[in-house]
Every structure is written in structure tokens, then in C-alpha cells.
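J.: give me coordinates for this.
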Amino acid sequence: MDPLTEAEVVSHVRSALARGEGGWIVTPNVDILRRVSRDPRLRAQLCEADLVVADGTPLVWAARLAGWNLPARVTGSDLIWSLSRALAADHHGVFILGGTPSDGSGFAGTTADTDFDDVADLDGAHRAALVLADTFPGLRIAGTLCPPFGFDTDPDLLEAVCDAVIAAQPQMVYVGIGFPRQEHLIRRLRAALPATWFLGCGAAVNFVAGDIQRANPALQKAGLEWLDRLAREPRRLARRYLREDAPFAAALLARSLHHRLTHRPAHRA
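T.: A predicted model of the protein is given here:
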């Protein structure tokens, strides 16, 4: 984990773009960390990222228990806003990939030349683009794509998605199709877009589009955003949060405390 605040991440990206350098931001939470800890291949892939910041309060707690300096939680759902604000100030272009298709299927997309007011059926990526463009004047929408679920298992459709993103030549790509699919797609795109930054942001595109409501700030600050999402989607998230992530988080905190107690620095004589 990189010990950075949200503002420091934004500053890092902005400086890199000014030099014509791209990169990749990974924001692991407890669920991602649990899955990565059990998959050496996936762990090796994520080590290719340029910035790794903690999208999960338990990770911050665990780091502090272990005696490591991890200043704050930095979420993809927050970065999509703060990065867009910085990109707008520099008149950079963003590509939004993900969200909910307008009809649940098909291949929907827009480009920088699309007149948003003339588009009848707005998918999630498109609506998120409208919100960001309206919130941050100066932000250039290089394009949007809202491919159907499972598109990345279809070689032709996957190639079409990649071609569309590459043709747009954006400075930033927000990929919100879920872990680890979004990370696999980012790794594929990076070679063709070395001057572009990528953020795998999961549900953030849906949050911006208004399809999913985020927990109130008090729950976020208390590290209980997962509880709000569980209440909204119990059937989909109960097993993951309660049977898999909660025990892993408890064990992580216990190991961190044990590390702190057994690795105290020696006192000087």
C-alpha cells in the first residue's frame, strides 16, 4: 500500500500527466485483499500497478495496528470525483467504461463527438459522463462504453471495446466492471496507451450515474459503508461480506496486532 492521501494521489497523477506519463491506480478493499492473498498470480498482476491505496477502513486500521503509516482511506468512489476535478482544470479527456446498459444487453457507447442531448437511451456510463461534465466544466468526455456483462469472454466484443478506448486516446480511463475483470482489461489496454492513467473503480460509475446510492458520510467515516450496501443488496452480498470478508478482516486485524507486539524496535542502551 502506498501511504498517500486522496489529495496526494490526485497531485501525483496530475504531475505525471503533465510529463506525458501514464499509470494505473488500484484501490483494494477487504474483499479484494482476501482474494489476492489466495491467488499468487493475481497478486503478481496487481503489483504492476503504479499506485496502490487502501479502499477500506479495516485496511487502514490493520496498518496502524501493525505500526505502519497509512494516513487515510482512499476510495475509487471518491477518486472518480477528485480526479475529474483536476482533469477538468487541465482540460484533459476521460473515458468511462462500465455502468448499467440501458436495456440490459447490447453494446452502447459514445465518443467525444457525440451530442449528448440527442441520445435517447442513456446507459450508466453515459449518464455518469453527463454528471461529471456538468459538475466539472472543462472536463472533456473522450468517450463512454457500457458493454454487456460477460463481454470480456467474447474475443470479438473484447477487441471492439479495447479498440474504442484506444481510438479515443483519453488521458484517464475509469473502468467500473468489477474486480478482477476490470484489472485484466486495464492490463490489456496499458500497452497501447502508455500515456494514459487507469482507475479500476468498481461500482463508482453506478454511484455517479445515480443507479446506486452511496452510504451517508457518517457510515463511510465509521468504516460501515459495507453495512449499508449489505442492507440494500442482501442476497448478492451476504455471503461475501458475512461469511468471507468479515472473518478475513478479523484475522487481518489480529495478525496486525500480533506483528506490532512481536516486532517492537529494540531500545538503545
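J.: every contact and neighbour count from this point should use C-alpha atoms.
T.: OK.
J.: for the longest helix belonging to the chain, buried residues please.
T.: If you go by DSSP state H, the chain has its longest helix at helix 246-262. By neighbour count with 16 or more other CA atoms under 10 Å, helix 246-262 contains the buried residues 246, 248-249, 252-253, 256-257, 260.
J.: relative to Gly56, which of those is nearest.
T.: Ala249 (10.2 Å; CA to CA).
J.: contact partners for that closest one?
T.: The contact partners of Ala249, taken as CA atoms under 8 Å, 6 or more residues apart in numbering, are 30, 58.
J.: chain neighbours aside, what residue packs nearest to Leu193?
T.: Ile166 (6.7 Å; CA to CA, 6 or more residues apart in numbering).
J.: doesn't the one you found fall inside a strand?
T.: No: counting by DSSP: H, G, I helix; E, B strand; the rest coil, Ile166 is not part of a strand but helix.
J.: that one contacts Ala192, doesn't it?
T.: Yes: the criterion here is CA atoms under 8 Å, and Ile166 meets it with Ala192 at 6.8 Å.
J.: show me the strands in the stretch 1-150 of the chain, by range?
T.: Here the stretch 1-150 of the chain has its strands, by DSSP state E, counting those that start in this stretch, at 23-26, 51-52, 93-98, 108-111, 140-146.
J.: off-centre distance for the last one?
T.: Relative to the mean C-alpha coordinate of its chain, strand 140-146 is positioned 16 Å out (CA atoms, centre = their mean, to the nearest Å).
J.: list the contacts of it.
T.: For strand 140-146, contacts defined as CA under 8 Å, 6+ apart pick out 88, 91-101, 107-112, 123-126, 129, 133, 161, 165, 168-170.
J.: same thing but 7 Å
T.: With contacts defined as CA atoms under 7 Å, 6 or more residues apart in numbering, strand 140-146 is touched by 91-101, 107-112, 123-126, 129, 168, 170.
J.: for the comparison step, fold the sequence that follows:
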Amino acid sequence: MKTFDEVILLKTRFHKLTVTDLIDYVVEAAKVEKKTIVGNVNVRAMNFACEFPWYQDFLNNADLVFCDGFGVLLGAKLQGYSLESVHRMTCPDYIENLALACEKQDVSLFLLAGKPGVVDQAIVKLRAVAPNLKIQGHHGHFEKSGKENDSIIDKINNFKPGVLYVGFGMPLQERWILDNLSRIEARVFLPLGACLDFYTGNVYRGPRWMTDRGLEWLTRLFTEPQRLWERYVVGNPLFFYRLFRQRIDRGAKTRL
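T.: You can find the predicted model right below:
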């Protein structure tokens, strides 16, 4: 498998790659008799990594981690890394290209995400683009342990997907992957949060000129202020404060 340069922020690493690199990697990994974890980072993920050691370990031990946040891209640039906008990607923009690549390479896809009905809508849209794609799915609103969880795993294992897309939101999706990895017969584990909600139009992302400039979070904040204010109003400044504090601490140690 192709390797990529690493970027390390706040002791958490991700890789410098483009969306084409990501899709090629996922499809190729799905052909190998091995379980592969592909993670992603945004500001929220970086904050979780600072607070939860297991979450930082998840990202640092994943086979590949891509950047899905403009704030992380900006933070990396401020730390001296050479990154461009092409090194940041968000799932709704490339999920159809991923489906087409899976169809072409005969890689199956299982969607495990969203409220009841969202996966069904996504499957209809993806089959319109890739009619021969082998695809199944189930909503993400189920008990993540016990009999209901066992039933979902049985459904996944009966399908044996090349790619398992898990979208419960951070950090629940990553915790579920870790807790069930040994039991699931899938090759690539791909946690992608609310991608299907955006892709199906159940959650508004904002106009394209905003999403292309990393301002999607503003739309989300205005549409769901009570639920998301802490994530963005507190979380974004906290991330940059942590970067600034790390830089100050390093400078102090250098002078000693």
C-alpha cells in the first residue's frame, strides 16, 4: 500500500493526501485479507484526542488518517507544514466517487449510520450513480451492546463488506469500532460521522461557496445553535489555544 507523509499536531497524527489518494487507498485495502482502519481528523477530533488517551491511540494506530477539517488544515500550516486545500476532504463531496470506484473494482459497501430512513435514501442515490454497486445498510440508532448490537453485526457479517462505513458521530463511532473490530467481517472500517445526513439533504451544509472555504461550521452553528454551540464556540478557540500553548512550552524548553 502507498504511504503518505505524516502531520503531527498536539501529539496526534494524520496524513498528507488528496481525495483521489484516499479513494484509491480504501478500494485497494478492501481487496486485501486484512482489517484496515481509516480515521479522520477535524478540530473536534483533535480536542477529543487531547482529552481521551484511547481516542488519540485510535488515530495514531489507524492505518490511514485524513484531514476533514479546515481548522486542522490551518493549524498545521501555522505549525509550518506545507498543506493546501486539496489535502482536506469531506465525505459528502466524494462519496459518489468512492461508490463508483467500489463498483468498478467490485468492492462491496455497507452503510451503518443515521436515523431510520437516511441509509435507504443514500442507497437510492448511490445506486443511481453506480447501479452495479454491491451495497447494503442499516440505520445507526440501535443499542451499541447486547442482542441488538449482535444482530447488526450478524447482518454485516452475512454481507461481508469490503468497506464498512460507520457514522455515529465522534467519539462513539470510533469506540464502537474498537469494541467490535474482532467480531466484524469487514476489511476497511471507515468512520465518517454525519456524511449521509448531508449527502441526502437531511442536514443542510450551507452554500457551496461556504463549504469550499471551510465555513460549513457557521451554517451548522446557526441551524443547530443549542446542540453545537459548545463544539464550535468553545471547541475551535480551545484547539488553537492548545496549539499556541504547545508552541510557547516548546520555546521555553528550547531556551533552558
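J.: superposing both, give me the TM-score.
T.: TM-score of the superposed chains, computed with TM-score structural alignment, normalised by the length of the second structure, equals 0.83; 239 aligned residues with a CA RMSD of 2.5 Å.
J.: what's the burial count for the counterpart of Gly80 of the second structure in the first structure?
T.: Matched by TM-score structural alignment, Gly80 of the second structure corresponds to Gly67 in the first structure. Other residues within reach of Gly67 of the first structure, judged by other CA atoms under 10 Å, total 16.
J.: so who does Gly67 of the first structure touch?
T.: Counting by CA under 7 Å, 6+ apart, Gly67 of the first structure touches Arg260.
J.: ok, Gly162 of the second structure next?
T.: 30, 107-109, 186-188.
J.: out of those residues, which is nearest to Val203 of the second structure?
T.: Leu109 (22.4 Å).
J.: all helices of the stretch 51-200 of the first structure, in order?
T.: Along the stretch 51-200 of the first structure, counting by DSSP state H, counting those that start in this stretch, helices occupy 57-66, 76-89, 124-135, 155-168, 181-190.
J.: do you know which of these lies nearest Leu242 of the first structure?
T.: Of the helices of the stretch 51-200 of the first structure, nearest to Leu242 of the first structure by CA to CA is helix 57-66, at 14.4 Å.
J.: so what's the residue nearest to the spatial centre of the second structure closest to, chain neighbours aside?
T.: Nearest residue to the geometric centre of the second structure (CA atoms, centre = their mean): Leu192, 3.5 Å. Sequence neighbours aside, Gly167 is the residue nearest to Leu192 of the second structure in space, at 5.2 Å (criterion: CA to CA, 6+ apart).
J.: my guess is the one you found contacts Phe110, does it?
T.: No: Gly167 of the second structure lies out of contact with Phe110 (CA atoms under 7 Å); the separation is 11.1 Å.
J.: quick one: closest of the helices of the stretch 51-200 of the first structure to Leu46 of the first structure.
T.: Among these, helix 181-190 comes nearest to Leu46 of the first structure, with 7.8 Å by CA to CA.
J.: just want the angle from that closest one to helix 155-168.
T.: Relative orientation of helix 181-190 of the first structure versus helix 155-168 (axes from the mean of the first three to the mean of the last three CA atoms, to 10 degrees): 60 degrees.
J.: which residues touch helix 181-190 of the first structure?
T.: 162, 175-176, 198, 200.
J.: from the residues you listed, which is closest to Val9 of the first structure?
T.: Of all the contacts of helix 181-190 of the first structure, Val9 of the first structure sits closest to Phe198, with 12.6 Å by CA to CA.
J.: contacts only, for the closest one.
T.: Counted by CA under 7 Å, 6+ apart, Phe198 of the first structure has contacts 23-25, 172-174, 186.
J.: residue in the second structure matching it?
T.: In the second structure, Phe198 of the first structure lines up with Phe189, judged by TM-score structural alignment.
J.: now swap in Asp211 of the first structure and tell me
T.: Matched by TM-score structural alignment, Asp211 of the first structure corresponds to Asn202 in the second structure.
J.: sorry, back to before: let me have the contacts of Gly162 of the second structure in CSV, extended by neighbour count and distance to Glu224 of the second structure.
T.: Formatted as CSV, those follow (neighbours: other CA atoms under 10 Å; distance: CA to CA, whole Å):
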residue, neighbour count, distance to Glu224 of the second structure
Ala30, 25, 36
Val107, 22, 36
Ser108, 21, 34
Leu109, 25, 30
Ala186, 24, 34
Arg187, 22, 35
Val188, 26, 32
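J.: got JSON lines for those residues, with distance to Thr18 of the second structure too?
T.: Listed next are the contacts of Gly162 of the second structure as JSON lines, based on distance: CA to CA, whole Å:
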{"residue": "Ala30", "distance to Thr18 of the second structure": "19"}
{"residue": "Val107", "distance to Thr18 of the second structure": "21"}
{"residue": "Ser108", "distance to Thr18 of the second structure": "22"}
{"residue": "Leu109", "distance to Thr18 of the second structure": "21"}
{"residue": "Ala186", "distance to Thr18 of the second structure": "24"}
{"residue": "Arg187", "distance to Thr18 of the second structure": "22"}
{"residue": "Val188", "distance to Thr18 of the second structure": "18"}
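J.: trace Phe240 of the second structure over to the first structure, please.
T.: In the first structure, the residue matched to Phe240 of the second structure (TM-score structural alignment) is Ala250.
J.: measure its match to Pro147 of the first structure for me?
T.: Going from Ala250 of the first structure to Pro147 of the first structure by CA to CA, to the nearest Å gives 37 Å.
J.: what of Asp154 of the first structure?
T.: Distance, Asp154 of the first structure to Pro147 of the first structure, by CA to CA: 11 Å.
J.: ok, those two, which is more surrounded?
T.: Applying other CA under 10 Å to Asp154 of the first structure and Pro147 shows that Pro147 carries more neighbours, namely 26 against 10.
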